[in-house]
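> Mind folding the following:
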Amino acid sequence: MRPALLRGLPAALLTVLSLTTGTPAHAAETVPLAEAVASLPLATESRDGYTREAFKHWNSGDDPADGCTARNEVLITEAVAPPTVGPRCQLIGGTWWSYYDQTMVTSASGLDIDHMVPLAEAWDSGASARTAQRREAYANDQGQEVSLVAVTARSNRSKADQDPAHWMPPAGDVHCRYAAEPARGGPPGTTTSGPNWSRGAVDDGPATGSLAWCAASMHRSRHRGHR
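Model (predicted):
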């Protein structure tokens, strides 16, 4: 059992966050990023009973008529140079950019589709109590831009089911983006909107508090710009 966020942090890498208070509907209180994260209420997570098979993937995707699995639909969408789509949605050629390790990939077979918030994290954060259909919807979700991302197989398998408290992409320049993206909205089928992500990124991530570091960096840049 471990703590998890009940509310995710909005995915804006700003030095301050505007949080709506209980007084007039349009009123907002501006607080520092670290303080906002520290104020997020906690619940407990449990991985009891977790198995990847509880999240059916890959299904027939957003358009069952196209003959492509959700995996191939993501690959087609994210291609820098589109592949030729052959019979049974075989992908021929194409080029992809794996942002985790800043690598150009020229074969679909060299790519994995990463669940930005890992299946195990979704399970921990409430998907264990959802129906099989809801978990399948998360595992194949293309409705949110950051839910699924095409990256090199080696970087995805290095990540496994770790959150930012334990893993960051090999490319240091993308740590800010990586730490913030899952907080933009939680996976369908969970009871949280940013399971264990923002707090781990701020408090004890490998990048020594990625969101806080990013916010501080932006703050310094702004001040330099005003001189």
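
> going forward, measure contacts and count neighbours with C-alpha atoms only.
OK.

> for the lengthiest helix in the chain, packing partners?
The longest helix of the chain (DSSP state H) is helix 210-226. Using 3 or more Cα pairs under 8 Å, 6 or more residues apart in numbering; DSSP states H and E, the elements in contact with helix 210-226 are helix 33-38, helix 175-180, helix 198-203.

> Tell me the buried residues in it?
210-216 (16 or more other Cα atoms under 10 Å).

> Quick one: distance of it to the chain centre.
23 Å (Cα atoms, centre = their mean, to the nearest Å).

> would you list the buried residues of helix 210-226 in CSV and tack on distance to His223?
Shown next, in CSV, are the buried residues of helix 210-226 (distance: Cα to Cα, whole Å):
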residue, distance to His223
Ser210, 20
Leu211, 18
Ala212, 17
Trp213, 15
Cys214, 14
Ala215, 12
Ala216, 11
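
> Please point out which parts of stretch 162-180 sit buried.
163-165, 167-169, 175-180.

> Please provide the structure for the following sequence as well, for comparison with the first:
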Amino acid sequence: MRLPRALGATVAVVSTLAVLLTPTAAHAAPGDTVTLPVRDALTALAVQNEDRTGYERTKYRHWIDADRDGCNTRAEVLLEEALIAPEQGTNCRLTGGSWYSPYDDTSFTQARALDIDHLVPLAESWDSGASTWTAAQRQAYANDLDDPRALIAVSAASNRSKSDQDPATWQPPADGYRCTYATDWVAIKTRWGLTVDPTEQAALTDVLDTCPNTPITVTLAR
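You can find the predicted model right below:
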């Protein structure tokens, strides 16, 4: 239905103001929510060569039970992403249920067949800026349940194939998931203020040039 001219003008003004009042990624502060097309978000990420000096996986404490409900981060992701909910036993032991691993387009009915992947791996985050974080910030990153894109239940085989690689050297075997993977990668790097290296940026650009320029909304962490 066509809006009356006056109402349409009001809607246009409100929409324009909303865009102007939304902080850009470059000027936003921790806790702010930003929305922008994914290609613009990629362009906004700082480009910097990676440095893994000093990295140790033990510098990222996980999996924790942040809300003290008996289920650690791994179990929380499995519960959230289950297609058929598993039964919870003592100490949050999960039995039954079903899951789908989008990396390799495979379904599973046993939780132990799945890994919980940090979409942007811990080592990659270190390379991209987390080396300067506090231990508390790295713990928050390793157990980030506030953004559903950060942690994902996938087949153990696909997770271990990926390891700590970025999109320049690893892409999901399921071609149909690659746009989502690249988009979510940019979202997580934006959320945590991480950098990209030149080859990573080029690989993401190549993928996203073939994908819809989907708007991403992220709440900035730290």
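
> TM-score of the superposed pair?
TM-score of the superposed chains, computed with TM-score structural alignment, normalised by the length of the second structure, equals 0.72; 183 aligned residues with a Cα RMSD of 3.0 Å.

> Just flag the most distant two among the buried residues of stretch 162-180 of the first structure.
Ala165 and Arg177 (14.9 Å; Cα to Cα).

> Now the longest helix along the second structure: buried residues?
Using DSSP H, we find that the single longest helix of the second structure is helix 5-21. The neighbour-count check on helix 5-21 of the second structure (16+ other Cα under 10 Å) flags nothing as buried.

> if we look at that helix, which residues are touching it?
Around helix 5-21 of the second structure, nothing counts as a contact under Cα atoms under 8 Å, 6 or more residues apart in numbering.

> How about stretch 59-68 of the second structure?
71-74, 122, 135, 138-139, 141-143.

> Looking at the residues you listed, which is nearest Trp99 of the second structure?
Using Cα to Cα, these come closest to Trp99 of the second structure at Arg74, 13.6 Å.

> The counterpart of Gly143 of the first structure in the second structure in helix, strand or coil?
Under the alignment (TM-score structural alignment), Gly143 of the first structure maps onto Asp146 of the second structure. Three-state call for Asp146 of the second structure (DSSP: H, G, I helix; E, B strand; the rest coil): coil.

> With Asp117 of the second structure instead?
For Asp117 of the second structure, the assignment made with three-state DSSP gives strand.

> pretty sure it contacts Ala153?
Yes - using Cα atoms under 8 Å, Asp117 of the second structure makes contact with Ala153 at a distance of 6.3 Å.

> who's more crowded, those two?
Ala153 (27 against 23; other Cα atoms under 10 Å).

> and that one, that's in a strand?
Yes - under three-state DSSP, Ala153 of the second structure falls within a strand.

> what number of residues lie near the residue nearest to it when sequence neighbours are not counted?
Of all residues not flanking Ala153 of the second structure in the chain, Ile116 sits nearest, at 4.6 Å (Cα to Cα, 6 or more residues apart in numbering). Neighbour count for Ile116 of the second structure, taken as other Cα under 10 Å: 18.

> how about the equivalent of Ile116 of the second structure over in the first structure, what does it touch?
Aligning on TM-score structural alignment places Ile116 of the second structure opposite Ile113 in the first structure. Taking Cα under 8 Å, 6+ apart as the criterion, Ile113 of the first structure is in contact with 71, 74, 148-151, 156.

> Max pairwise distance over these: which two?
Val74 and Asn156 (15.2 Å).

> Tell me which residue of the first structure matches up with Lys189 of the second structure.
Using TM-score structural alignment, Lys189 of the second structure pairs with Gly186 in the first structure.

> residues near its match, how many?
Neighbour count of Gly186 of the first structure, defined by other Cα under 10 Å: 22.

> Check the secondary structure at it for me.
coil.

> Go ahead and confirm it touches Trp197.
No - using Cα under 8 Å, Gly186 of the first structure makes no contact with Trp197, being 10.1 Å away.
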